[in-house]
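S.K.: what follows is a predicted protein model with its sequence.
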Amino acid sequence: MTSDEKEAADSGDSAGDKDAGKTRENPLPLGSTVSTDDWDLTINSVNLDAAAEIVAADMINQEPAEGETYILVNVTATFKGDDADGSIPLASIDFVSAEGKSFDSTSKLLVAPEAFDSLSTLYKGGSTTGNIAIAVSGTDVNQGVLAVRAALLSDKVFVAVK
């Protein structure tokens, strides 16, 4: 079984579509878990209109610019590896617009409310849950998908935003 097939099989995709998540046109459903040998990353929810929450979360956060929207992606990362030293969750989540433009959490400095902790070491069975804030501009966010990597060098898997 390839790593793509393993990720799709572990995703919780109820339809059993072995190609689900491999393309933007056929994303895994919201709530899916993307897995590698060492990590499970679950996309719990996506708030496509989170400007008020993000602006209120920290004084560094500014109102979105004209034509810009803030979204919050709530994720849970669980370490299932055997490394006695543990590991930090190096997952990446991008929003990909219907036009094919990608936005990530580094596009604009935003402090998310109840932010995802990507710096603390987790040990086997340990997990962390939190939000990732992403600034998206010039697109209808309802038509986008998430591009998810459960670990630094893992394959990209697409997940629906609603």
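M.R.: Thanks, I have the structure now.
S.K.: could you use CA atoms for every contact and neighbour count after this?
M.R.: Noted.
S.K.: wait, a strand at Asp4?
M.R.: No - Asp4 is assigned helix when assessed by DSSP: H, G, I helix; E, B strand; the rest coil, not a strand.
S.K.: any idea how far Tyr70 is from it?
M.R.: Summarising the geometry, the distance separating Asp4 from Tyr70, computed by Cα to Cα, to the nearest Å, is 30 Å.
S.K.: one more to weigh against that first structure:
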Amino acid sequence: MLKLRATHLSWINGQVDDPTDQCAHGKVELKVDESTLIEPGEAEFTLSAAGLYLLRTIEDDHTPDSSVCEGNWLFPCCGFDVFAHGGRYKVACMGCNTGTDIFVRHQGNSVVLSAGERLYTVSLPEWRASVLGFVAQIDAFYAACTPKVDPEDPAWSLLWAEWHERKLRAASEA
């Protein structure tokens, strides 16, 4: 059984609401059966960037040679610097060089997660449902707060456009 959930959601200032902060922050719990890949008390992550990256893993592998987060971690500490990108994806989220990487590789109708030397196999439908549940938590957190001040950087629109497009596509496959 796969468990992927966001916990302790907040804005960078630690508050439950901040209309100027574009990035949701918090902790993550990731477990496969009885094995814990990410402990909820382990670290603070930028969950909005992690959510986008996780949505990408529904269709694409995330490996050292083919990253869905191009220069960042799957669960990044920071992802506040968002910019239009001419690479594999139209938007990139950058920040500090800290985070947790879990590699994701598709094998038929299964997904293999790797953390260090350990491998964990889950079904693609279970992975998709878990990722969609995770991003639903992030969406609900944003919806419960006051509307965000429009960011000056238009790359944020690219981030949310890709987020919603991938989420809708994944939901239609479920």
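M.R.: Received the coordinates, thanks. The structure displayed is predicted, hence computed values, not measured ones.
S.K.: TM between them?
M.R.: The TM-score (TM-score structural alignment, normalised by the length of structure 1) is 0.27; 77 aligned residues with a Cα RMSD of 5.3 Å.
S.K.: who has more neighbours out of Asp4 and Tyr70 of structure 1?
M.R.: In this comparison of Asp4 of structure 1 against Tyr70, neighbours counted by other Cα atoms under 10 Å, the higher total goes to Tyr70 at 24 against 21.
S.K.: tell me the first helix or strand C-terminal of the helix or strand harbouring Val34 of structure 1.
M.R.: Here Val34 of structure 1, judged by DSSP states H and E, is contained in strand 33-35. Sequence order places strand 39-47 as the next helix or strand after strand 33-35 of structure 1, per DSSP H and E.
S.K.: now do that following strand: which elements does it pack against?
M.R.: The criterion is 3 or more Cα pairs under 8 Å, 6 or more residues apart in numbering; DSSP states H and E, and the helices and strands that strand 39-47 of structure 1 contacts are strand 33-35, strand 68-79.
S.K.: mind checking what helix or strand follows that strand in sequence?
M.R.: Next in sequence after strand 39-47 of structure 1, counting helices and strands by DSSP H and E, comes helix 51-57.
S.K.: just give the number of residues close to Phe45 of structure 2.
M.R.: Residues lying near Phe45 of structure 2 (other Cα under 10 Å) number 26.
S.K.: do Ala52 of structure 1 as well
M.R.: Other residues lying near Ala52 of structure 1 total 11 when counted by other Cα under 10 Å.
S.K.: how far away is it from Ser45 of structure 1?
M.R.: Noted for Ala52 of structure 1: a distance of 17 Å to Ser45 of structure 1, by Cα to Cα.
S.K.: cool, Glu53 of structure 1 as well?
M.R.: If you go by Cα to Cα, the gap between Glu53 of structure 1 and Ser45 of structure 1 works out to 15 Å.
S.K.: one step back: for the helices and strands packed on strand 39-47 of structure 1, which one ends up most surrounded?
M.R.: Per residue and on average, the most neighbours among these fall to strand 33-35, with a mean of 28 (mean count of other Cα atoms under 10 Å).
S.K.: what packs against that one?
M.R.: When contacts are defined as 3+ Cα pairs under 8 Å, 6+ apart, strand 33-35 of structure 1 packs onto helix 3-9, strand 39-47.
S.K.: out of those, which is closest to Val96 of structure 1?
M.R.: Of all these, the one in closest proximity to Val96 of structure 1, counting by Cα to Cα, is strand 39-47 (13.3 Å).
S.K.: the one helix or strand Val136 of structure 1 maps to vs strand 39-47, what angle?
M.R.: According to DSSP H and E, Val136 of structure 1 maps onto strand 127-137. Relative orientation of strand 127-137 of structure 1 with respect to strand 39-47: 50 degrees, computed using axes from the mean of the first three to the mean of the last three Cα atoms, to 10 degrees.
S.K.: elements contacting strand 127-137 of structure 1?
M.R.: Using 3+ Cα pairs under 8 Å, 6+ apart as the contact definition, the elements that strand 127-137 of structure 1 packs against are strand 68-79, strand 92-96, strand 102-103.
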